[in-house]
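coordinates only, sequence not included:
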């Protein structure tokens, strides 16, 4: 259970990513049933901290705020060009190591991954950062498995995210992992963002949808409302009034993934919601989301969430009584 969150900033901090940490962890949303965190912005050398945007922010808390934090956030900053040297105080690196050693979550937003690399926390781990920085991160942490094509990666209690808005997805993933889907959905509703995007979704697409093309959004919304039905590429392409080839290309352009992978993820997400908020049995949940049988549902839960539907329900169910 997470309660205390410390976001660490250094000179050149990116204001948007700092805002992400504050929006997810720093706002009291108890009036709408959301969680409340003890949130602190801290820095190795308290005072006026210059931002990447050219203005300063006053930060009074030092790194002592990280000592009892359940989550330590390495906020993005203006990374220097020399990948062999990360210019942050050694005390910052040590604070991250101590937090990790005692079992706290360590979350990096965009280029904050470079600080985790300098602290040795990415050695031997899967991780990500903004695709423009991926090669530099790989050079700094040669034993890390840097994936430039995903939104975020969780490896143990180390969570790294790609650029800008991907940090929202990573932070909400952390909330869901610790507090359950309803807590994440409550925060997301207030932020007016999707409650969960799959971490494996592509950071960007090479073949964007032409400006004049109709979006597939209405079709995707319809599929989400009818997950119990069979959905194949030929059937979906016909419904979209497109050739199968055009449909597959446009689907990848709009979602960053394949129809099959997207559909599995939507079914898993819906199954999570049903397990959390209803008393439906596992077999019934499997039928309602289109997996057909509990065996297939268990297979996808194990692959996507590394748990079983029953274990997930035990941890996250919010059934009355």
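That came through, no problem. All values derive from a computational prediction rather than experimental measurement.

CA only for contacts and neighbour counts going forward, please
OK.

Setting aside sequence neighbours, what's the nearest residue to residue 16?
residue 164 (7.0 Å; Cα to Cα, 6 or more residues apart in numbering).

give me the element the one you found is part of.
Assigned by DSSP states H and E, residue 164 belongs to neither a helix nor a strand.

contacting residues around it?
16-17, 109-110 (Cα atoms under 8 Å, 6 or more residues apart in numbering).

repeat that for 10 Å
Applying Cα atoms under 10 Å, 6 or more residues apart in numbering, one finds that residue 164 lies in contact with 14, 16-17, 20, 76, 109-111, 129-130, 151.

Could you do residue 255 as well?
201-202, 204-205, 216-217, 220, 262.

Could you identify the most distant pair in these?
204 and 220 (19.0 Å; Cα to Cα).

ok, back up a step: out of the contacts of residue 164, list just those in helices.
Cross-referencing these against helices under DSSP state H gives 16-17, 20.

Just among those, which is most surrounded?
Top of the ones in helices among the contacts of residue 164 by neighbour number is residue 17, holding 25 neighbours under the definition other Cα atoms under 10 Å.

Would you agree that residue is in contact with residue 53?
No - using Cα atoms under 10 Å, residue 17 makes no contact with residue 53, being 11.8 Å away.

Identify each buried residue in stretch 246-265, please.
Buried residues in stretch 246-265, counted by 16 or more other Cα atoms under 10 Å: 247-259, 262-265.

one more structure, for comparison:
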């Protein structure tokens, strides 16, 4: 139920220019009552014909080993042949692999199932300890909450980091994380747990282009550096400077996506100083150089309000 609920929860929060960004349809080989774990019942109205209406097909796994339904395998294979974007969560990767869609491609699944996936489908390149993998039009996520990361990655690909991070905030989950992080990686910026430093955080966000120091932040908060650091860590789970660096990188990503500013201007606007500094921080955070990030996620010249329907 959790893997199936993730796409509905995440995609339904996307709004672009006041309109829904996605329409999510749940389908199954045999419409009607479905048995799930935990004693909960589920009723699904649509059959696999729904895949013909989809732009993205997302196969939700079960969290444990199972034999892919041949009807689902064939429907997913046909959807891929028609040019649909194909994704999976957890053991859903077995469906993609059984359809031959992962042959010669990088993929992942839940870590407890990784070795079995490797043995059953040796033609794929298993990345056993990452959150998610995209290889062309095929995307696979590891287990459970990594499905949230994959959905946010899809949103970022379609609408940009600003929209994806807004969805993350509304869903009270971590901002978009790069797929190369391990399945055991902690959240890069935990949810805030208080508001004593809220005004100072807001002030810092409005002044990211300035060379802010701990003394500057403490002066704004009206406390000592030591008190600020203690309160900040209690509320944010990170030090003030770690939080500040995270926000600078997020601002840089948004500027790379939404403007054509030269890299040195992007670096200055988000407080990272130079293009070289921007490059170093972005590579460490995302695995991409600023130019590569812009090439992949730039929204300039694209229709911001385009919609995508997704069938799980």
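Cool, got the structure. Because the structure is a prediction, the values reported are computed rather than measured.

picking up where we left off before, I'd like the contacts of residue 255 of the first structure as a markdown table, with distance to residue 8 of the first structure and secondary structure appended.
Output for the contacts of residue 255 of the first structure, formatted as a markdown table (distance: Cα to Cα, whole Å; DSSP: H, G, I helix; E, B strand; the rest coil):
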| residue | distance to residue 8 of the first structure | secondary structure |
| --- | --- | --- |
| 201 | 27 | coil |
| 202 | 27 | coil |
| 204 | 28 | coil |
| 205 | 31 | coil |
| 216 | 40 | coil |
| 217 | 38 | helix |
| 220 | 38 | helix |
| 262 | 34 | helix |
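
just the buried members of the residues you listed?
By 16+ other Cα under 10 Å, the contacts of residue 255 of the first structure give 201-202, 204, 220, 262 as buried.

Give me the range in the second structure that stretch 87-107 of the first structure lines up against.
The alignment of stretch 87-107 of the first structure onto the second structure (TM-score structural alignment) spans residues 67-87.

rewinding a little: possible to save the contacts of residue 164 of the first structure as a markdown table with distance to residue 97 of the first structure?
A markdown table is the format used below for the contacts of residue 164 of the first structure (distance: Cα to Cα, whole Å):
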| residue | distance to residue 97 of the first structure |
| --- | --- |
| 14 | 23 |
| 16 | 25 |
| 17 | 22 |
| 20 | 23 |
| 76 | 18 |
| 109 | 17 |
| 110 | 19 |
| 111 | 18 |
| 129 | 19 |
| 130 | 23 |
| 151 | 24 |
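
Out of those, flag the one nearest to residue 60 of the first structure.
residue 14 (17.9 Å).

quick one: the alignment partner in the first structure of residue 44 of the second structure from residue 96 of the first structure, how far?
The alignment partner of residue 44 of the second structure in the first structure, by TM-score structural alignment, is residue 59. Look at residue 59 of the first structure and residue 96 of the first structure: by Cα to Cα, to the nearest Å, they are 19 Å apart.

out of these two, which sits in the busier spot?
Neighbour tally, residue 59 of the first structure and residue 96, criterion other Cα under 10 Å: the higher count belongs to residue 96, 26 against 19.

May I ask you to confirm that the more buried one is in contact with residue 115?
Yes - using Cα under 10 Å, residue 96 of the first structure is in contact with residue 115, at 8.8 Å.

Show me the common contact partners of these two, please.
Contact criterion Cα under 10 Å, 6+ apart; residues shared by residue 96 of the first structure and residue 115: 74, 121.
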